[in-house]
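> no FASTA, just this:
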């Protein structure tokens, strides 16, 4: 073989090696891209945490599915979900409630402050009707027990008996129910659709009520005990005054928590078609 042919052969071998390296580099880049795509896909699928259960719009039992999802989510709501910026359901703080009503012969003037409510996290949804076409949710809510405590200042006349005092108030509400209506609207953000819920409309139905006021009549045990008994026998007056504030406070709390979830994930993620 002439030296020219030998040089050509060496060039061909060198060129073949270079092309082989280019092919290997291309395959390596392709595999890298595929792995990146798979990683992105896994990340996208992982955006919806496992404690949020998806309910398909086409599911004929979507009402039960949503109800089950809420019940499974309840333990998380009780403690709060920091990654979604969702506060804990308890304790519920109400800074102040003021009442002033009734004629002079049966007046009811009171101020409650620094109120701490426990028990909202034990809520149970007994019936749910979801209209996913119009994004309207109606349900019956049971609040098995609500405990509250705070400070009171009272000037009340019940059965012509004047009751005045200031001190601590403790209350226990059991078996309270509420009919709830919550409409929602689809909104667009960054090209994606999200569900934004309007403030829920809540009407509480009274169950059993126990109230205890301390330091009535400057702490007189006999008058205090008798007055607490009279107050509990006529607790309907108290409940009629406190219910609108309790309804509004609970409605604001539940609506805010629901929107923290529905505005974090897209509508398709929460309610896929199939």
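Okay, I see it. For clarity, every value in this text was computed on a predicted model and none was experimentally measured.
> going forward, measure contacts between C-alpha atoms and count neighbours the same way
Noted.
> Which parts of this structure are strands?
Per DSSP state E, the chain carries strands over the ranges 92-101, 108-118, 124-131, 136-158, 161-189, 192-197, 201-205, 208-213.
> Of all the ones you listed, which one is nearest residue 251?
When those are ranked by proximity to residue 251, the top entry is strand 201-205, at 6.5 Å, counting by C-alpha to C-alpha.
> what inclination does that closest one have with respect to strand 161-189?
If you take axes from the mean of the first three to the mean of the last three C-alpha atoms, to 10 degrees, strand 201-205 sits at 150 degrees to strand 161-189.
> another structure for you, compare them:
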């Protein structure tokens, strides 16, 4: 872990595991997470409330970790991840002087996180 090769080793390991993002690894009870799903995501800010329901996010399997740096003594990890295409969709309810409901979707192309 405390070698100059550690960061590249972890980056390569995560990237080589991408085929399992859509299938999971049943023999280790690891479920798939592409697409990722959340029943509900809430955000409350001064002046409005936003509730996202039935959120689906896809595109993880095509992503690539481009940079990875760990400082285990300090307890942090920094990384960059590239998504050729990332797709999100769901339903929304907003409250800001009234209530609005509907469906939403977003496609991000060539997205670098």
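Noted; the coordinates are in hand. Given the structure is predicted, the values throughout are model-derived calculations rather than measurements.
> Turn the strands of structure 1 into JSON lines, including distance to residue 254 of structure 1 and mean neighbour count.
Formatted as JSON lines, those follow (distance: least, C-alpha to C-alpha, whole Å; neighbours: other C-alpha atoms under 10 Å):
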{"stretch": "strand 92-101", "distance to residue 254 of structure 1": "11", "mean neighbour count": "15"}
{"stretch": "strand 108-118", "distance to residue 254 of structure 1": "14", "mean neighbour count": "18"}
{"stretch": "strand 124-131", "distance to residue 254 of structure 1": "13", "mean neighbour count": "16"}
{"stretch": "strand 136-158", "distance to residue 254 of structure 1": "12", "mean neighbour count": "19"}
{"stretch": "strand 161-189", "distance to residue 254 of structure 1": "10", "mean neighbour count": "16"}
{"stretch": "strand 192-197", "distance to residue 254 of structure 1": "10", "mean neighbour count": "19"}
{"stretch": "strand 201-205", "distance to residue 254 of structure 1": "11", "mean neighbour count": "17"}
{"stretch": "strand 208-213", "distance to residue 254 of structure 1": "23", "mean neighbour count": "18"}
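> how about TSV for the ones you listed, with distance to residue 24 of structure 1 added?
TSV is the format used below for those (distance: least, C-alpha to C-alpha, whole Å):
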stretch	distance to residue 24 of structure 1
strand 92-101	63
strand 108-118	65
strand 124-131	56
strand 136-158	57
strand 161-189	43
strand 192-197	40
strand 201-205	65
strand 208-213	77
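> Any idea which of those strands gets closest to residue 257 of structure 1?
Comparing these by their distance to residue 257 of structure 1 (C-alpha to C-alpha), the top pick is strand 192-197, with 10.2 Å.
> residues in structure 2 aligned with the closest one?
Under TM-score structural alignment, the alignment places strand 192-197 of structure 1 onto no residue of structure 2.
> need the contact list for residue 104 of structure 2.
Taking C-alpha atoms under 8 Å, 6 or more residues apart in numbering, we find residue 104 of structure 2 in contact with 89, 90, 91, 92.
> Distance to residue 36 of structure 2 added to the residues you listed, as TSV?
Listed next are these as TSV, based on distance: C-alpha to C-alpha, whole Å:
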residue	distance to residue 36 of structure 2
89	11
90	12
91	15
92	17
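> Residue 54 of structure 2: which of those residues is nearest?
Among these, and counting by C-alpha to C-alpha, the member closest to residue 54 of structure 2 is residue 90, at 5.1 Å.
> Of all the strands of structure 1, which one is nearest residue 33 of structure 1?
Of these, nearest to residue 33 of structure 1 by C-alpha to C-alpha is strand 192-197, at 25.8 Å.
> tell me the angle that closest one makes with strand 136-158.
Between strand 192-197 of structure 1 and strand 136-158, the angle comes out at 30 degrees (the same axes, to 10 degrees).
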